[in-house]
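Novice: This is a predicted model, with the sequence first.
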Amino acid sequence: MLGALVRAAQACYDMAIVFETPFISGKDSLNNEFQYEGRTISIPHTLLISAIGVMDNASTAVSMDFKQAGDLVYIIGTTQNELGGSEYFRSQGFVGNGVPKVNPRLAKELMHRLSTATEKGLVRACHDCSEGGIGVAIAEMAFAGGVGASINLESVPLGEPVDRDDFI
């Protein structure tokens, strides 16, 4: 448990250095158990952090909701065979060692390009894929905007061959 916390903190440090962005607060929660109606309920260990970024013009910020039917969807980055450690794998009873790996320098370059496109007014909505992949991100954007979405999964950029649709 302590080793996982140390590795998580080291990864946060490494990303903060690459992105040149400070964390303004943080907290770890290692003892997340409580009793309820005679049962012990355990919550995974958690590292909470807050980071801050600077925008030259806050009016260029975008929200995650789709704005209108027909807007195009772009996937930034590539999808890999990396579902190890995911809630999806756990829920399906799978065990996988292919945990997501971040290339900090590539991530910084992609975020810089996305930021530039946003400042130029080329981005109407934006959402990450951290809570369940592309499918969950698209669903959340559609629900928030009150519009549907049609996505061709064959168009999703892959960093390596993926033989299962659920990896996307």
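Specialist: Done, it's in. Numbers count the residues shown, from 1 in each chain.
Novice: use CA for all of it now, contacts and neighbours both
Specialist: OK.
Novice: which of the residues in stretch 8-26 are buried?
Specialist: Across stretch 8-26, burial judged by 16 or more other C-alpha atoms under 10 Å covers 9, 15, 19.
Novice: how about the second one, what does it touch?
Specialist: The one in question is Met15. Pro104 (C-alpha atoms under 8 Å, 6 or more residues apart in numbering).
Novice: how close does it get to Thr116?
Specialist: Met15 sits 20 Å away from Thr116, going by C-alpha to C-alpha, to the nearest Å.
Novice: cool, and the first one?
Specialist: Taking C-alpha to C-alpha as the measure, Ala9 and Thr116 are separated by 29 Å.
Novice: let's bring in a second one:
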Amino acid sequence: MIDQKLTEWLYYEHIYRWALDKTAYDDPKYVEMLPDEDEFLEYIMNCSTKEFVTTLIYIFKKEYPVNYSNIRAELSWDEQKEECIEGKCFRKAADIKSIYFIEDKDYYNLNKVRLEFSSPQPDAKDWVKQGLLGKTYQEQHTSGETVFSFQDEILQTIKVIDKGLLIQLNPDQLPE
């Protein structure tokens, strides 16, 4: 599992987030965290499928990751078209077909994360359980699908099938 220190930047809302004349790079604490962000991104681009899934679950079980859009495993820049390519995963292992961070249209908060594996992963539910260690949840099994449900948490449900998973966040727990 990833070192907790390497994920702290995900939850840090820099002091100039809403300032018109400043950026995150004007915040000394944010700048101090940049090496952790780089190390984290290097890790998720190169880790095993199991480590990727457990890290993703770990991130969301803790609290709302304000900087989720900086998780670049799902983004790449097309130099010729000069545009960002979303959805397609660019991990070195090519084990994940796609990952989407789906936002609420009205508030621009993250609503869901949908991940699709390149091939069936029958151990995916065990990876989710490992990422959820220490969390209280209900687990239901129905025809090839496992659903983890949570009470009063940032996570609302996690649906797992062999080909992927869907993380649904609790709208009542999202930041304003």
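Specialist: Structure's in. What do you need? Bear in mind the structure is a predicted one, so any value in this text is a computation, not a measurement.
Novice: What TM-score do the two superposed chains give?
Specialist: Once superposed, chain against chain, the TM-score is 0.26 (TM-score structural alignment, normalised by the length of the first structure); 83 aligned residues with a C-alpha RMSD of 5.8 Å.
Novice: Can you add distance to Asp28 of the first structure and give the buried residues of stretch 8-26 of the first structure back as JSON lines?
Specialist: Shown next, in JSON lines, are the buried residues of stretch 8-26 of the first structure (distance: C-alpha to C-alpha, whole Å):
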{"residue": "Ala9", "distance to Asp28 of the first structure": "10"}
{"residue": "Met15", "distance to Asp28 of the first structure": "18"}
{"residue": "Phe19", "distance to Asp28 of the first structure": "22"}
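Novice: Tell me where the longest helix sits in the first structure.
Specialist: helix 2-19 (DSSP state H).
Novice: what angle do the helix or strand just after that helix and helix 2-19 make?
Specialist: Next helix or strand after helix 2-19 of the first structure toward the C-terminus (DSSP states H and E): strand 23-29. Relative orientation of strand 23-29 of the first structure versus helix 2-19 (axes from the mean of the first three to the mean of the last three C-alpha atoms, to 10 degrees): 170 degrees.
Novice: And the helix or strand that strand 23-29 of the first structure is followed by, what does it pack against?
Specialist: Under the assignment DSSP H and E, the closest C-terminal helix or strand after strand 23-29 of the first structure is strand 33-36. Here strand 33-36 of the first structure touches strand 39-42, going by 3 or more C-alpha pairs under 8 Å, 6 or more residues apart in numbering; DSSP states H and E.
Novice: Count the residues that sit near Gln35 of the first structure.
Specialist: 9 (other C-alpha atoms under 10 Å).
Novice: same question, the one 5 residues further on
Specialist: Residue neighbour count, defined by other C-alpha under 10 Å, stands at 10 for Thr40 of the first structure.
Novice: before we move on, what about Gln138 of the second structure?
Specialist: Gln138 of the second structure: 10 neighbours (other C-alpha under 10 Å).
Novice: Nearest residue to it in space, please, no chain neighbours.
Specialist: Counting by C-alpha to C-alpha, 6 or more residues apart in numbering, Gln138 of the second structure lies nearest to Ser149, which is 5.1 Å off, once chain neighbours are set aside.
Novice: quick one: contacts for that neighbour?
Specialist: Contacts of Ser149 of the second structure by C-alpha under 8 Å, 6+ apart are 137-139, 155-158.
Novice: Please apply the same query to Val128 of the second structure.
Specialist: Shown in contact with Val128 of the second structure (C-alpha under 8 Å, 6+ apart): 53-54, 57.
Novice: Tell me which of those residues fall in helices.
Specialist: If you go by DSSP H, these have 53-54, 57 in helices.
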